[in-house]
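**Student:** Sequence below, structure please.
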Amino acid sequence: MSAPSSLPENSRYDQACDQAIAMCDGNLRSTIKALIMANEYLESELEELQAAITAGRVPAPTHAASDAA
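**Tutor:** Purely as a prediction, here's the structure:
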């Protein structure tokens, strides 16, 4: 799910949905809950980064950021 593929957008999203549902053992409610939680986490990270930039601080690289490079 992290690497872009050559699939058309809809197919990529369908595949990502199928993977998310499978990770939650087919439970749609759990899947939605997990996606909401992940979104809230990412929003929180974004707010922290925006605050650091506004304050003139350079955020320390995270483990995830070094994996993406």
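
**Student:** make it CA atoms for all contacts and neighbour counts henceforth
**Tutor:** Fine.

**Student:** how distant is the longest helix seen in the chain from the center of its chain?
**Tutor:** In the chain, taking DSSP state H as the definition, the longest helix is helix 28-54. The chain centroid and the centroid of helix 28-54 are separated by 8 Å, computed with CA atoms, centre = their mean, to the nearest Å.

**Student:** One more, so I can put them side by side:
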Amino acid sequence: MPAAPDPATPAERDLELAADQAIQTCGGDAREAVKALLVAIDFLEAEANELRAAVSKGYSRGRHGLLHERKE
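**Tutor:** I've put the predicted structure just below:
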């Protein structure tokens, strides 16, 4: 019986491709790519917090509190 394919392999390839694309987008500078991704994460965290605040506590049954701010 042939071995089952490793399910992590496609995800790893996708992650490698995404990393390569981020670096390429930043002119091949990995440090700039990391900085850009950190800015994107901060933006998405702020947006998620705004959305959590907009959802009524009754609807979410108190499951969604504001996340703690990340310490620099």
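
**Student:** How close are the two chains, by TM-score?
**Tutor:** The TM-score (TM-score structural alignment, normalised by the length of structure 1) is 0.67; 50 aligned residues with a CA RMSD of 1.7 Å.

**Student:** What distance do you get for whatever residue of structure 1 lines up with A30 of structure 2 to E40 of structure 1?
**Tutor:** When structure 1 is aligned by TM-score structural alignment, the residue opposite A30 of structure 2 is L28. For L28 of structure 1, the distance to E40 of structure 1 equals 18 Å [CA to CA, to the nearest Å].

**Student:** Helix or strand for N10 of structure 1, just tell me which one.
**Tutor:** helix 9-23 (DSSP states H and E).

**Student:** The match of A30 of structure 2: what's it in contact with?
**Tutor:** L28 of structure 1 sits next to I21 when contact means CA atoms under 8 Å, 6 or more residues apart in numbering.

**Student:** Counterpart of M37 of structure 1 over in structure 2?
**Tutor:** Counting by TM-score structural alignment, the partner of M37 of structure 1 is V39.

**Student:** Just give the number of residues close to that match.
**Tutor:** Using other CA atoms under 10 Å, V39 of structure 2 is surrounded by 12 other residues.
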